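>>> Fold the following for me, if possible:
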Amino acid sequence: MFFKKKKPETPDSKNEKNFDDKELIPVYKDEFITIMKERLHHSADLNIKELSNGFTLIFLDTLTDKKMLNENVLARLEDAEPNPSEAFKHITVSGTSKQKYVEDVINSVLHGAVAVHSPGHPVIISAVVATQENRSLTRPENESQVLGPQIAFNESLATNISLIRRYLTNPNLCNESYSVGKQTKSAISLLYMKGIADDDMIDRMRERIKSIEVDGILDSSIFVQLIEDNSFAIFPQMLLTERPDRACAWLLNGKMIVLVDGSVQVIGAPQTFIEFFQSMEDQSVRWQIATFLRVLRVFSMIVSIFFTAIYVAALTFHYEIIPQTLLIPLGESRSRVPFPPIIEALLLETMIELLREAGARLPTKVGQTMGIVGGIVVGTAAVDAGFTSNILIIIIAVSALASFTTPNYMMGNVIRVLRFPLIILAGLWGFYGLMVGFCFLLIHLLRLSSLDTPFLAPFYPPRFEDWRDSIIRLPIGWTNKRPLQTRPLDRIKYAERKTKE
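Next comes the predicted model:
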């Protein structure tokens, strides 16, 4: 009743097909052409060219470089004998291979290759003649800095890997290629330094990449959400960068990077919470200035998250913490405001987020003008109309300004969102609610991990040796060891004594 007996599949059945078995290349030309037309659904850009000596070429016009096809394939095959061995010898394209399955041939054609069929042979010669339409290399837009290299990744996977290899001219730089996505079959590359990166961590990343089953991967920001440890966490557990120098620094520290074809962002793993507040420029300036900047960023994060919530808690429940000299002007500024502090704060925070989102979606010049003029006009009008107080305008502006000091865009968005639940908790229960929210965030961070490594390292678990390059940054001579978080096979980067001398 609950189990239905399956009918045995007969070998003569034409309606049912075992998709685990790949289909072999037919030896007859007409049959091969028919199969390719059916599999590619008679696409308008499908081009079939039959040569006088018996060769048949199948390719997609929109994906192939016509000059390379004519010079390196067509001109070379005109005088060749019609068999796969002769075709393989005559074609002068580096990406040339032999294939015997229809699925592999279709996949290569969809990636810009030309399939060469020889009559009477069940083997296809595939030659990659794809167009190289790449955007020129530009300056980093989201991670701009004054000192250091001024170059960023682009959408070409080959170009991005070449940028990394120019920095790391080392034979131990390993590159593993994967194909992810049932529909897109996106090319994914995993890079790491052999002899430095931990083998268990590499195996863990390999398993996560291979276990992904989705229709397609269009960007690394989508891919990172599929391989991170906790997809329900609001905090990102892996970093994205558009800077080749930062990606190479991760590799030298025993980390791994993942590149997605068509994406300008490179994924680095594993990462810690404090690394989201570090910049590559910190390595280019003096260690005292780098330490000051890192402390300033962490302080700005705390101000951005808690400043407005403290204002709401103080005015709602805890007037006693406000100095008397400030209490009188504060009361005068709120005398015309008809809303309680929680509604007033939420209203202004929402208004700031609306202005920020509108400025980001508009063209660059219009967006900048919109943000500046909109903030001035709306803020002044809100105070004159009695919807809010002058002091809250200042507090909201400082909180919004502090959120921009975070050098990572993803973490900056997290800070923007966290302000709202903390304001609500402060408006409901005062400092007790703030403490509940803070404890919840701390416990959440303690439970997070990045590729099964502690997210709050080196503070929890405490690894005092790694504190040399965390919130503070000691001189270069003191940071000669790779972080323990990545469990590197070789911890020493350079001799500490010689560097100090």
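>>> C-alpha only now, for contacts and for neighbours.
OK.
>>> ok, now how distant is residue 286 from residue 54?
69 Å (C-alpha to C-alpha, to the nearest Å).
>>> These two - which one has more neighbours?
residue 54 (18 against 14; other C-alpha atoms under 10 Å).
>>> Compute the number of surrounding residues for residue 46.
Neighbours of residue 46 using other C-alpha under 10 Å come to 16.
>>> Next up, the contacts around it.
Counting by C-alpha atoms under 8 Å, 6 or more residues apart in numbering, residue 46 makes contact with 37, 40, 58-61.
>>> 7 Å instead, please
Applying C-alpha atoms under 7 Å, 6 or more residues apart in numbering to residue 46 gives the contacts 59-61.
>>> now the strands for the stretch 351-500 of the chain?
449-450, 453-454 (DSSP state E, counting those that start in this stretch).
>>> could the ones you listed be laid out in a markdown table, adding distance to residue 411?
Listed next are these as a markdown table, based on distance: least, C-alpha to C-alpha, whole Å:
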| stretch | distance to residue 411 |
| --- | --- |
| strand 449-450 | 15 |
| strand 453-454 | 18 |
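>>> Neighbours of residue 188, how many?
The burial count for residue 188: 21, using other C-alpha under 10 Å.
>>> Secondary structure element for it, which one?
Using DSSP states H and E, residue 188 sits in strand 186-193.
>>> Kindly present the strands of the stretch 351-500 of the chain as TSV, with separate columns for distance to residue 175 and mean neighbour count.
Shown next, in TSV, are those (distance: least, C-alpha to C-alpha, whole Å; neighbours: other C-alpha atoms under 10 Å):
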stretch	distance to residue 175	mean neighbour count
strand 449-450	21	21
strand 453-454	23	20
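>>> which one of those strands lies closest to residue 74?
strand 449-450 (50.9 Å; C-alpha to C-alpha).
>>> hmm, who's touching that closest one?
228-229, 237-238, 270-271, 455.
>>> Closest to residue 220 out of the residues you listed?
For those, the nearest to residue 220 is residue 238 (11.0 Å; C-alpha to C-alpha).
>>> shouldn't the closest one be in contact with residue 269?
Yes: using C-alpha atoms under 7 Å, residue 238 makes contact with residue 269 at a distance of 5.6 Å.
>>> Of the contacts of residue 46, which belong to strands?
59-60 (DSSP state E).
>>> between the contacts of residue 46, which is nearest residue 106?
residue 59 (9.5 Å).
>>> What about that closest one, how many residues nearby?
27.
>>> How about the secondary structure of the nearest residue to it once chain neighbours are set aside?
Excluding the flanking residues, the one nearest residue 59 by C-alpha to C-alpha, 6 or more residues apart in numbering is residue 114, at 4.7 Å. Assigned by DSSP: H, G, I helix; E, B strand; the rest coil, the conformation of residue 114 is strand.
>>> does residue 114 really touch residue 127, like I thought?
Yes: judged on C-alpha under 7 Å, residue 114 makes contact with residue 127 at a distance of 5.4 Å.
>>> Have a look at these two and say which one is more surrounded.
Legend: neighbour count by other C-alpha under 10 Å for residue 114 and residue 127, higher for residue 114 (31 against 25).
>>> how about the top helix by length along the chain: buried residues?
Counting by DSSP state H, the longest helix found in the chain is helix 287-316. Across helix 287-316, burial judged by 16 or more other C-alpha atoms under 10 Å covers 287, 290-291, 293-298, 300-301, 303-316.
>>> one more, for comparison:
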Amino acid sequence: MFKRRKVEKDVDQESPHSFNIESFHKELLSLVSNSEDLVFRTITVNEQNLAIAYFEDMVNPSSMQDSIVRPLEECTGEIDYIVIKNTINIAKLTTTDSITDVVNNLVNGTAYIFKEDDTHGILADVADKGTRALEKAETESLVFGPKISFTESITKNLNLIRSNINDPKLCVETFMIGSRTKKKVQMIYIKDIAEEENVNTFRQRITEIEVDSIVDSTVLAQMIEDNSFTIFPQFITTELPDRCTISLLHGKIALLVDRSPTAIIGPSTFMNFFESTEDIYMRWNMGTFLRLVRFVAIFFSILLTPAYVAVLTYHYEVIPSALLVSLGQSRSNVPFPPVFEALLLEFIIELLREAGARLPTKVGQTMGIVGGIVIGQASVQAGFTSNILIIIIAISALGSFTAPSYAMGTAVRILRFPIIIMAGLYGGIGIMFCFCFLLIHLLKITTLGRPYLSPLYPFRFSDLKYSIFRLPYQYLDKRPVSNHPIDQGRIPEKKARTKKDVDE
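Reported below is the predicted structural model:
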């Protein structure tokens, strides 16, 4: 588990700076390592000297000129920090006299304005955010439902969530993490739904992180997860605002990280990684069918290739006689044992997948299709592998791609390799050993202190309609018990069961 220590308060946080312009300029330059992009501007208004400090490439020039410089130059009478605050046309203003506060805000696109020999200065947020516009989700593609995705702006991401949940009970807590590069992290939950223990656990883990910088939300998820050594992801990371909204309404908690286009959702169980928002937008019977297809596909993806290796190595008697002849003919020219043959093809599939992901989009798609066909056909003709194994490997690869979560799909693909090796060494016994070990491991994993295999363990029959199945909406009158929501009701029970007739 990631080591967490309580972050001590900076001893210089409350130390005031010199309000002599020349002295403050020298002090500020020393703290920012004489950075050449620091602009320190002095203007004189009614024989009173004002200083403005900011980083040139971090601020919006038009906002600086129109909202700060021009109003100050037109100011009349005696000026102090209160007059400056009332004169500047910026929504987000903060009063401070701490040099540490000034430096920490300047690097985030804030300008600092003060009058010489005054007692305080003003921090004005004029940052040039430079974020991209709202676009269609790429890693989580959908047929039905909203297509919009999160961006790198935490403000836009929070606006997307608030526009979906216009509930005054929606709470947002802000944290600053990082000793060198401070990143804003926001914890979002609905106060009268999310369990207080889950909120406190999230809050404690975030505040106890001591690190120089957090690059992305996926890095933060690894720092606060329960078990850092398991291959299975313990928090869902999503770029879909609607998935985040649905999770919040079910009693979960979301984390947003500034400059990251994905949100963290927890607690997240094993079953949650096979759920898609499309299941909710489609009719209940279609959604249930697709979920069952995913579970069957993942089961085949993990066990189909190891079963092939075990049967050909130790258990020929289980193969039907009609199939045995064609299987023997297919493998007659293959010089390698089944375990090496399977590992070689699995490795080639991973090479194709990784190459296709790293190349540009159009080139990557061509590489995956052409490479798979050419290498597969050439491998059979050269006698490196059999036709039947290529079919099995293709089915296994397709099964792993059905998982809506990229992290879970990758975990499934990695799991195949040790199971194939055990199948080659011990046959069916090796597969059962791996399966039992995997089941025990999943039973031991927790997510935010909650069982990872819920609602299967501990078994909660009422939550199966939210995980394995998807029932009609009139039967979804309660929130999932596994999330321990405070307000459990979604639809009044009598109202949900009432039939609607045309003549009523």
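>>> Got a TM-score for the two of them?
In this superposition the chains share a TM-score of 0.95, using TM-score structural alignment, normalised by the length of structure 1; 484 aligned residues with a C-alpha RMSD of 1.1 Å.
>>> returning to what we had before: the alignment partner in structure 2 of the residue nearest to residue 59 of structure 1: what's it in contact with?
Using TM-score structural alignment, the partner of residue 114 of structure 1 in structure 2 is residue 111. Counting by C-alpha under 7 Å, 6+ apart, residue 111 of structure 2 makes contact with 52-54, 123-126.
>>> Just among those, which is most surrounded?
Result: residue 54 is most packed of the contacts of residue 111 of structure 2 (other C-alpha under 10 Å), 28 neighbours.
>>> Quickly note the distance from that one to residue 28 of structure 2.
Applying C-alpha to C-alpha to residue 54 of structure 2 and residue 28 of structure 2 gives a distance of 11 Å.
>>> got it, and residue 494 of structure 2?
For residue 494 of structure 2, the distance to residue 28 of structure 2 - C-alpha to C-alpha - is 67 Å.
>>> Which of those two has more residues huddled nearby?
residue 28 (21 against 9).
>>> leaving aside the residues next to it on the chain, what's closest to the equivalent of the more buried one over in structure 1?
By TM-score structural alignment, residue 28 of structure 2 lines up with residue 36 in structure 1. The shortest distance from residue 36 of structure 1 to any non-neighbouring residue, by C-alpha to C-alpha, 6+ apart, is to residue 106 (7.5 Å).
>>> Same question for residue 297 of structure 2.
Going by C-alpha to C-alpha, 6+ apart, residue 297 of structure 2 has residue 399 as its nearest residue, at 4.3 Å.
>>> List the contacts of the one you found.
Counted by C-alpha under 7 Å, 6+ apart, residue 399 of structure 2 has contacts 297-298, 300-301.
>>> List just the nearest of these to residue 393 of structure 2.
residue 301 (8.5 Å).
>>> Just list the residues touching the closest one, thanks.
396-397, 399-400.
>>> quick one: the counterpart of it in structure 1 from residue 420 of structure 1, how far?
With TM-score structural alignment defining the correspondence, residue 301 of structure 2 maps onto residue 304 in structure 1. Distance, residue 304 of structure 1 to residue 420 of structure 1, using C-alpha to C-alpha: 11 Å.
>>> For residue 65 of structure 1, which non-adjacent residue is closest in space?
Nearest to residue 65 of structure 1 is residue 131, by C-alpha to C-alpha, 6+ apart, at 4.7 Å.
>>> The one you found contacts residue 63, doesn't it?
Yes: at 5.9 Å, residue 131 of structure 1 counts as touching residue 63 under the criterion of C-alpha under 7 Å.
>>> Which residues are in contact with each of those two?
Here residue 131 of structure 1 and residue 63 have no joint contacts, going by C-alpha under 7 Å, 6+ apart.
>>> against structure 2, where does stretch 262-273 of structure 1 fall?
By TM-score structural alignment, stretch 262-273 of structure 1 lines up with residues 259-270 in structure 2.
>>> Buried residues, the matching stretch. List them.
259-270.
>>> repeat for stretch 51-64 of structure 2
51-55, 58-60, 63-64.
>>> do the same with stretch 463-477 of structure 2
463-464, 466-471, 474, 476-477.
>>> where along the stretch 351-500 of structure 1 do the helices fall?
Along the stretch 351-500 of structure 1, counting by DSSP state H, counting those that start in this stretch, helices occupy 364-385, 390-403, 409-429, 431-447, 496-500.
>>> Turn those helices into a markdown table, columns for distance to residue 97 of structure 1.
Formatted as a markdown table, those follow (distance: least, C-alpha to C-alpha, whole Å):
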| stretch | distance to residue 97 of structure 1 |
| --- | --- |
| helix 364-385 | 47 |
| helix 390-403 | 52 |
| helix 409-429 | 42 |
| helix 431-447 | 48 |
| helix 496-500 | 49 |
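>>> To residue 176 of structure 1, which of those helices lies closest?
Of all the helices of the stretch 351-500 of structure 1, helix 409-429 comes closest under C-alpha to C-alpha, at 27.1 Å.
>>> That closest one against structure 2, how far on average?
Averaged over the aligned pairs, helix 409-429 of structure 1 sits 0.4 Å from structure 2 after superposition, using mean C-alpha distance after the TM-score superposition for structure 1.
>>> do you know how far the closest residue to residue 21 of structure 2 other than its chain neighbours is from residue 104 of structure 2?
Spatial nearest neighbour of residue 21 of structure 2, excluding adjacent residues (C-alpha to C-alpha, 6+ apart): residue 116 at 6.0 Å. Computed as C-alpha to C-alpha, the residue 116 of structure 2 to residue 104 of structure 2 distance reads 21 Å.
>>> between these two, who's got more neighbours?
Shown here are residue 116 of structure 2 and residue 104; by other C-alpha under 10 Å, residue 116 has more neighbours (20 against 14).
>>> For the more buried one, give me its contacts.
19-21, 49-50.
>>> if we can go back for a sec, show only the entries of the contacts of strand 449-450 of structure 1 found in helices.
Among the contacts of strand 449-450 of structure 1, no member falls in helices (criterion: DSSP H).
>>> List only buried entries from the residues you listed.
Judged by 16+ other C-alpha under 10 Å, buried ones among these: 228-229, 237-238, 270-271, 455.
>>> any idea which of those is closest to residue 196 of structure 1?
residue 270 (14.0 Å).
>>> mind checking how far the corresponding residue of structure 1 for residue 96 of structure 2 is from residue 233 of structure 1?
By TM-score structural alignment, residue 96 of structure 2 lines up with residue 99 in structure 1. Counting by C-alpha to C-alpha, the gap from residue 99 of structure 1 to residue 233 of structure 1 is 44 Å.
>>> higher neighbour count, the two?
Neighbour tally, residue 99 of structure 1 and residue 233, criterion other C-alpha under 10 Å: the higher count belongs to residue 99, 18 against 12.
>>> dump the residue contacts of that one.
Shown in contact with residue 99 of structure 1 (C-alpha under 7 Å, 6+ apart): 105, 123-125.
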